[in-house]
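[1] Just need the structure, nothing else, for what follows:
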Amino acid sequence: MELYVMSKCPYCAQLMEELGPLLEDLRDHVDFRVGFVGSEVEGKLSAMHGETEVAGNLLEICMQRLHGHALPSFLRCMGRNLRAIPEGWESCATAAGADVKAVRDCAGGDEGWRLLRDSYRESSARMVRGSPTLFIGGVQYQGNRSRDSLLRKICGAGASRAPQCQDLAPIPRVRAVILSDRRCADCRAGYWRSLLERTFENLDLTELDYGDPDGKALHTAAGKPLLPAVVLDASVDAFAKGSTFPFKDRLQEQGNYRVLAMGSKFDPTAEICDNGIDDNGDRKADCRDPTCRNSISCRPEKPGELSLFLMSQCPFAARAMETLPEVLKATGVREVRLHFVVSVDHDGQMRSLHGPEELAEDRRMACVQKNTPAKSLAYASCRMRNPRDPVWEPCATEAGLNSVTVASCADGAEGERLLREDAKLGSQLGIQASPTWFANNRYPFNGIQAQDVITKYCAHNQKRAACRAFVPKVERENP
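    Below you'll find the predicted structure:
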């Protein structure tokens, strides 16, 4: 077995909680080793999660080199506090029975560097890009990551003599329906089909369309979820006992059904705002329907306006903010309104990709923009120079703000309301990526580099004097 990881990858930590105990049980029947996903540029090793992850990678590959038998235990221990890596690794090494000094010397010396460099090169040669990537018997494993599923695969790949392989439980049958709508251009059933087939080994899968009577009836019985949705019956409960799979905690119980509509946006009962049809029967088609007010196709055009949807701890948004002064100078735009990419879960809780700390910063930025708009970009730009720094007050001072006033808004009802308004707006507009720009209140586009942002903004503002130099010229032949 070969497992390619990043030491600070949360999905690797989840997998090792299932795989680690299994490897310890099968240690006499399985040859297990770890490789690492990263890059080498001009002799410098790097990793997705930064220098601390490189340090964690070095420790883990040295643990494998010196104490391979203790590696699963060490990986599980390290994975329980990913943010702290590499801090505290000594206690994990001691608990695994390793020689702390030997591991430290290896990780801090030439041997560790060579081991990690060679591992990066190996993962690149095998075209491994994601973490975790698991090979069992030389074949990439893409199935369910529960203990039982992993055990069945390992037993079938050559470990059949292990005692654990002798009395395998039967695979529970799971019945599922992918419910979609042919009117929805973005409702891609293929993604859900692939996810279900990877998750459930014994799957009875059908697909229904909302426009058909059976599809409409199931939609009502399942609580009218947004589409596309996966609707499972109670057979999934037997599989879920003792199993871990990616969306286990996202299933919503609706009577006899378990419903998954993670990230879905399409309401089949609502008005579609650009198809020329009265979809919801209120005799008001498209933009005449009040529910379409905030859809992209119905938003009033406001020439010259520029706004930016972002996540306050997103590294790509931080790079976009660095280029903002150049964008403003080139286009003549005087202000940029910020919005925040957040979502509201089925339980009514707001979620953000980078966790609670990002939500807290989103609220602060939203409050500053609402109450002191002239200082909004100064504060946001300062914070996004080091977005993970939990100490925000110096940036408030730098922007000329009262930190007590900012905290009072952000920690209270006003901060919550402002962020929920952005969550609703982002959902209506289908905003998921950070950063996403909006030109003229109407035209979304993506961009990080200043020249790219300027060109795309000016494409919608060709009459703006500052944009004339950036509008592409159309070449033609003169007869």
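[2] From here on, just use CA atoms for contacts and neighbour counts.
    OK.
[3] tally of neighbours for Pro132?
    22 (other C-alpha atoms under 10 Å).
[4] how close does it sit to Gly50?
    17 Å (C-alpha to C-alpha, to the nearest Å).
[5] likewise Met384?
    17 Å.
[6] Which one's more surrounded, these two?
    Met384 (22 against 11).
[7] so where do the helices sit in the stretch 151-300 of the chain?
    Assigned by DSSP state H, counting those that start in this stretch, the stretch 151-300 of the chain shows helices spanning 189-199, 213-221, 235-240.
[8] which residues make contact with the shortest one from outside it?
    If I follow you right, that is helix 235-240. Ile171, Pro172, Arg173, Val174, Arg175, Lys248, Arg258 (C-alpha atoms under 8 Å, 6 or more residues apart in numbering).
[9] how does it look with 6 Å?
    Pro172, Val174 (C-alpha atoms under 6 Å, 6 or more residues apart in numbering).
[10] Go through the helices of the stretch 151-300 of the chain and name the closest to Arg80.
    helix 235-240 (22.7 Å; C-alpha to C-alpha).
[11] Please confirm that Phe438 is located within a strand.
    Yes: per DSSP: H, G, I helix; E, B strand; the rest coil, Phe438 lies within a strand segment.
[12] Second input sequence below; structure requested for side-by-side comparison:
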Amino acid sequence: MPRKSRLKKKVSKKSTKKIVKKRRHVKKSISFAKNKNAFVGLIVLVAIVAWFLFIPNESNISKTSNSDADAVLDLYVMSQCPYGAQAESEAIKAVERLGEDVALNIYYIVNSQGVRFNSLHGQPEVDENIRQLCIKENQPELLYDYLLCFNENYGAGESQYNSCASQVGIDTSKVDSCINDEGTELLRASEAETNKVGASSSPTIYLNKQPYAGGRSEMDFAREICSKLNYEIEGCSDIPKPVSFELIVLTSDDCTSCDTTQILSVSKQLFPGVRFRTVQADSDEGQQLIAEHQLVYLPSYIFDSKVTETSTWNTNTQIVAAFKESGSGFRLRDETTGATWFISEEKRADSYAKIGVVKGDNKPQIDFFIMSYCPYGNQAEEAIEPAYQELKNKADFKPHYVIYSNYGSGYPEFCMDEENKICSMHGIQELNQDIREACTAKYYGMDEWFSFALAMNNQCSDQNADTCWVNVAESLDLDTEQISSCEKNEGYELMSADKELGDILGVRGSPSIFVDGDKYSGSRTANGYLGSLCVAFENAPIECEGKIQEPTRQAVPSGACG
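    Presented below is the predicted three-dimensional model:
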């Protein structure tokens, strides 16, 4: 039988029905973890925003999904990605709930190089991808049971496979035979489907060939599918329609950092019935809202009280931590949205003065807050460096470090002082490296800072930085004795200054970037950073007339540490 026909057979109505029927016989024998859709405040918003940024163009979508089903859900995942595993389990529950009118396809995000595959979570993830494809190929009626079991402890890899295979009754000899005979080709075919949509973030989701922008709980999937089908199939009879309510977005045309796109996208995903209305801060209604809700920053997101009637609010209770009661409804906390633009002109001017920004001097300033071993911060450093090389002293480039108080287990594992005032997310060696880099900027300048920081990214880690840095510094002709002296005698003062500045700007994660005092929300690319600086010039230099080459680096999914 041709391969295409065989794959189609696995997602046909008959096959889907077999899977659902089999699930009813075996699900009582399996102990599944409780639903873990704990969307927690800022973590929820950052995670979903990061995913949303990777939604590809619908014009490249594969046309090979089952055409017999009324709705087809396509998931592109990494088998050991927490977000992918969670979405996969919830999608399976929704598809089973709705029955044979809905088909589910699962594809895997990998990169092939010759006969080998690379995956973000390493070879164990590649191996698990192949095992799952082999179960789908030869024992499809057990696939959903297996995935729901495996996803409870996806990080355990092969040991979890062995445990779940035993629980659900999988013939492992068939899986082994498939791995040896056709497993590689199955994964290669899956990769081809993934490449057609350009999926690089797990999960990437499509519903009926359209990018899916809904929530990821069982009910979210079910509601979105039923909405697509106008609630006309039998399985939708007990699916409630989304609660309709208004969200007021208070913003200002003068606020260059007030990009509301991502928060509104997340809100629509979490609350499908939401209606948006934008109000300008300088309007009569805007002034009334500012007074009523005692607002300090823009943008602000004010929710009608009916938000409390939604499924998300009541089934993901920890989402409430992202909100505060305000007026007759609720609004998202500023620390959740990252709002930092002062409504008051006086406070805004005072903020600019504290961070050293001088408006109108034709010398824009970029302040970038990082952690020396946050992969997202490292990516930002590597993208800002070409912009620095292009502009040099025509703009001010100022690196800073993200400092917390009372983090983790405190001193001495995460903090440099017994009072736990100066701490770093990835431990004391990261904090020490932050200090050494700050010392390099102070005593040498930005040329040497970029050379040292980027070399440390490539050659050392948060596990060995305290010893590894010496050879790196010496290779760059930096005075290790001077840096060590600065680290010992000035480190606390340098990091305290960064924490104070970060607190003024509302910094909570790495990277956090500000151009002329306004939060940067553009693309994390060399040309994105250069373009933002060039816009901030009163009279842009000739270097702003073209594009620069992007750095070559291993891709890191969009996100933040913190």
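[13] Give the aligned equivalent of Ser131 of the first structure in the second structure.
    Taking TM-score structural alignment, the alignment pairs Ser131 of the first structure with Ser202 from the second structure.
[14] What separation do you get for Arg33 of the first structure and Glu253 of the first structure?
    Distance, Arg33 of the first structure to Glu253 of the first structure, by C-alpha to C-alpha: 40 Å.
[15] cool, and Val391 of the first structure?
    From Val391 of the first structure over to Glu253 of the first structure the distance is 40 Å, taken as C-alpha to C-alpha.
[16] try Leu208 of the first structure
    Distance from Leu208 of the first structure to Glu253 of the first structure, by C-alpha to C-alpha: 20 Å.
[17] Pro86 of the first structure too?
    The value you get for Pro86 of the first structure to Glu253 of the first structure, if C-alpha to C-alpha is used, is 40 Å.
[18] who's more crowded, those two?
    Using other C-alpha under 10 Å, the more surrounded residue of Pro86 of the first structure and Glu253 is Pro86, with 22 against 16.
[19] quick one: contacts for that one?
    Pro86 of the first structure neighbours (C-alpha under 6 Å, 6+ apart): Gly56.
[20] next SSE after the helix or strand hosting Thr194 of the second structure?
    Assigned by DSSP states H and E, Thr194 of the second structure belongs to helix 184-197. The helix or strand immediately downstream of helix 184-197 of the second structure is strand 204-207, counting by DSSP H and E.
[21] Run through the neighbouring helices and strands of that next one.
    Judged by 3 or more C-alpha pairs under 6 Å, 6 or more residues apart in numbering; DSSP states H and E, the packing partners of strand 204-207 of the second structure are strand 71-77.
[22] residues making contact with stretch 257-267 of the second structure?
    Contacts of stretch 257-267 of the second structure (C-alpha under 6 Å, 6+ apart): Val49, Pro299, Asp518, Lys519.
[23] Tell me which residue of the first structure matches up with the first one.
    The equivalent of Val49 of the second structure in the first structure is absent (alignment by TM-score structural alignment); it sits in a gap.
[24] neighbours around Val49 of the second structure, how many?
    Val49 of the second structure - counted by other C-alpha under 10 Å - has 19 other residues nearby.
[25] and Cys149 of the second structure, what does it touch?
    If you count contacts by C-alpha under 6 Å, 6+ apart, then Cys149 of the second structure has Cys164 around it.
[26] pretty sure it is in a helix, no?
    Yes: under three-state DSSP, Cys149 of the second structure falls within a helix.
[27] how close does it sit to Gly114 of the second structure?
    Going from Cys149 of the second structure to Gly114 of the second structure by C-alpha to C-alpha gives 32 Å.
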